[in-house]
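> Sequence first, then the predicted structure:
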Amino acid sequence: MTMPQGAPPLSHAASKIVTLLEQRTGQQLDAGRAWRIDSALQPMLRERGLASLDELVARIAEGGRCEKGLAELVVDALLNQETSFFRDSSVLDQVVAAAADMAAGSQRRLRIWSAACSTGQEPLSLAMLFAEAQERDGLVLPELRATDISTRALLRARTGRYTQFEIQRGLSIRRMMRWFDVQEEWWEAKPELRFRLLYSQQNLLSDPMPAGKFDIILCRNVLLYLSPAARRVVLDRIAGVLRPGGLLVLGAGETVSGHTEALVPSERYRGMYRPAAH
């Protein structure tokens, strides 16, 4: 991790935690986000009666079964789970339009994968859009898969439960009432929506990729946090499960340029990428 000029150096314990995060996920915690180490891990220190990050790192280094689980919890706590419903909504609208083009004249059900789905707002947004497209245009619902590396995030995604603050970020009143039920302090996605999604845990760097080929893969705002080497690995692996003519959707500040030769910009869909011709 490169420190800006004048920034205080990381402590030994913080450096160990940064290294652990990168080894497990490929994510680099740059100097601008190093403050998250203390804020994210303080609750864990209190729960376990640990006085400092040094004690936490020492506990992990002991290497027993409990300590291995502790390392996973540390990594999970440091992952960035920032998301919202209909984030960059024009991009999601373009995904549905591209899917409709792919489905035209095809007898095959499309397959779409939301990689690094966090707490589920992106795949639920897609599920809403496709359900509305089915009602409006008769579009056949695609298979929707969603994965994330975080056990904690996936647990929340599977429940489909969101706070008032979370539900208001990106959702119109009409969609809130149409697709969610109020459950005490939660808004819960209706079963007809939630059960259309297939969730599973996935480390994009090292876990086996989902079986089969996909027509559209969304992997937004993940590459930003990865080292150059990890970006290449992830993009090459994604290219390997994209169907010929399929599309990869990245975040607005991300590109495949300089990271892989397996993907190239789509000529038809701006900001999306297709497998390179061989």
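Nice, thanks for sending it over.

> contacts and neighbour counts: CA atoms only from here.
Noted.

> What is the burial count for residue 51?
By the measure other C-alpha atoms under 10 Å, the count of residues near residue 51 is 11.

> next one: the one helix or strand residue 47 maps to to chain centre, how far?
Mapping residue 47 onto the secondary structure by DSSP states H and E places it in helix 36-48. Put simply, helix 36-48 sits 23 Å off its chain's centre (C-alpha atoms, centre = their mean, to the nearest Å).

> here's the one I want to compare it with:
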Amino acid sequence: MTGPDYDHFCQLVRRRSGLVLTPEKAYLVSSRLAPVARAEGLGSVEALLTKLRTGAPEALLQRVVDVMATHESYFFRDAGPFEQLSVSVLPPLIAARQAQRSLRIWCAACSSGQEPYSVAMILTEMRHLIPGWKLDILATDMSAPILRKAEAGLYNDFEVNRGLSEERRARWFRREPDGWRVSPTLRQMVRFQPHNLLQGSAGLGVFDVVFCRNVLIYFDVDTKRQVLDQLRRALAPDGSLLLGSAETVLGVSDAVEPVPGLRGLYRPARGLARSA
């Protein structure tokens, strides 16, 4: 799949989402756009690409960008970051926030919601350390359909058994005819909001912890640098940033620096951390 229509589509996706589509990903593009083409009554993916280049409504433009995003997620994904949150990140923050008695956590590119709900479980299970505290978990994603799924908090058998212990499933979910529903306690703790990482973090406020995992791997170096700078601006001076296990800031940005011995955990670089 080549030509001006395909090139225009790759530029469209990159401009709106930061995702880089190389020629080697033509098969992926074709497989994900085929259902959209059928829904639009078009005979082929090529016809859809032509429509996108010659004139398409905003809803269709956003839909094709949404389907190209990878929404892979599951509860307590990779385990390590959530152990770091419980053991290495939250205890010193709790000690430092005794006067404010509040914590703010941002799950950027939250996909279908498993990550912010995992964070909510951890915070609730630590309630004895933070009684009466204000806990704010903001979960954002650029995809409206995936945010609707996340906010509904309804997961099928495969999703609810992926990364979730039987004990936590029994405690935090209830069985319904269509799947497993997250408990009202957790759902009330998480605010879902549309947000595109390319738009920066202005207006979201300052956070004690930011999760932005398995997102940067899809960006080019310049976009990674831009996003990392915005994430650093959103962090409190003593805040923590958690990235995916395959992601690094080395050679990309000096806005944040790794915490020795804790893979994937970063802090605002000294001299660059925003003032409180």
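Received, thanks. Worth saying up front: this structure is predicted, and the values here are computed from it rather than measured.

> Superposing both, give me the TM-score.
Remark: TM-score between the superposed chains equals 0.90 [TM-score structural alignment, normalised by the length of structure 2]; 267 aligned residues with a C-alpha RMSD of 1.9 Å.

> returning to that earlier point: so the helix holding residue 47 of structure 1 aligns onto which residues of structure 2?
Mapped onto structure 2 using TM-score structural alignment, helix 36-48 of structure 1 spans residues 28-40.

> Report the buried residues of that stretch.
29, 32-34, 36-37 (16 or more other C-alpha atoms under 10 Å).

> Repeat that for stretch 256-263 of structure 1.
Of all the residues in stretch 256-263 of structure 1, those buried under the rule 16+ other C-alpha under 10 Å are 256, 259-260, 262-263.

> in which helix or strand would I find residue 137 of structure 2?
Using DSSP H and E, residue 137 of structure 2 maps to strand 134-141.

> got the buried residues for that strand?
Buried-residue list, strand 134-141 of structure 2, by 16+ other C-alpha under 10 Å: 135-141.

> The stretch 1-150 of structure 2: strands as residue ranges?
In the stretch 1-150 of structure 2, the strands defined using DSSP state E, counting those that start in this stretch lie at 102-107, 134-141.

> okay if I get those as TSV plus distance to residue 128 of structure 2?
TSV is the format used below for the strands of the stretch 1-150 of structure 2 (distance: least, C-alpha to C-alpha, whole Å):
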stretch	distance to residue 128 of structure 2
strand 102-107	14
strand 134-141	13
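
> Can you measure across stretch 247-264 of structure 1, start residue to end residue?
10 Å (C-alpha to C-alpha, to the nearest Å).

> Show me the contact partners of that stretch.
215-224, 228, 231-232, 235-236, 239, 242, 266, 271-276 (C-alpha atoms under 8 Å, 6 or more residues apart in numbering).

> I'd like to know which of the buried residues of strand 134-141 of structure 2 is nearest to residue 64 of structure 2.
Ranked by distance to residue 64 of structure 2 (C-alpha to C-alpha), these are led by residue 141 at 15.4 Å.

> Would you mind measuring from the closest one to residue 66 of structure 2?
Taking C-alpha to C-alpha, one finds residue 141 of structure 2 at 10 Å from residue 66 of structure 2.

> same check, this time on residue 181 of structure 2
Per C-alpha to C-alpha, residue 181 of structure 2 is found 24 Å from residue 66 of structure 2.

> if you go through the stretch 1-150 of structure 1 in chain order, where are the helices?
12-25, 36-48, 53-61, 65-78, 89-103, 121-137 (DSSP state H, counting those that start in this stretch).

> Next, the buried residues of the last one.
Looking back up the chat, that one is helix 121-137 of structure 1. For helix 121-137 of structure 1, by 16+ other C-alpha under 10 Å, it's 121-131, 133.

> Output the contacting helices and strands for it.
helix 89-103, strand 143-148, helix 191-194, strand 197-201 (3 or more C-alpha pairs under 8 Å, 6 or more residues apart in numbering; DSSP states H and E).

> what angle do the helix holding residue 47 of structure 1 and helix 65-78 make?
Inter-element angle recorded for helix 36-48 of structure 1 and helix 65-78: 140 degrees (by axes from the mean of the first three to the mean of the last three C-alpha atoms, to 10 degrees).

> if we can go back for a sec, may I see the buried residues of stretch 256-263 of structure 1 arranged in JSON lines, with secondary structure as well?
Below are the buried residues of stretch 256-263 of structure 1 laid out as JSON lines (DSSP: H, G, I helix; E, B strand; the rest coil):
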{"residue": "256", "secondary structure": "coil"}
{"residue": "259", "secondary structure": "coil"}
{"residue": "260", "secondary structure": "coil"}
{"residue": "262", "secondary structure": "coil"}
{"residue": "263", "secondary structure": "strand"}
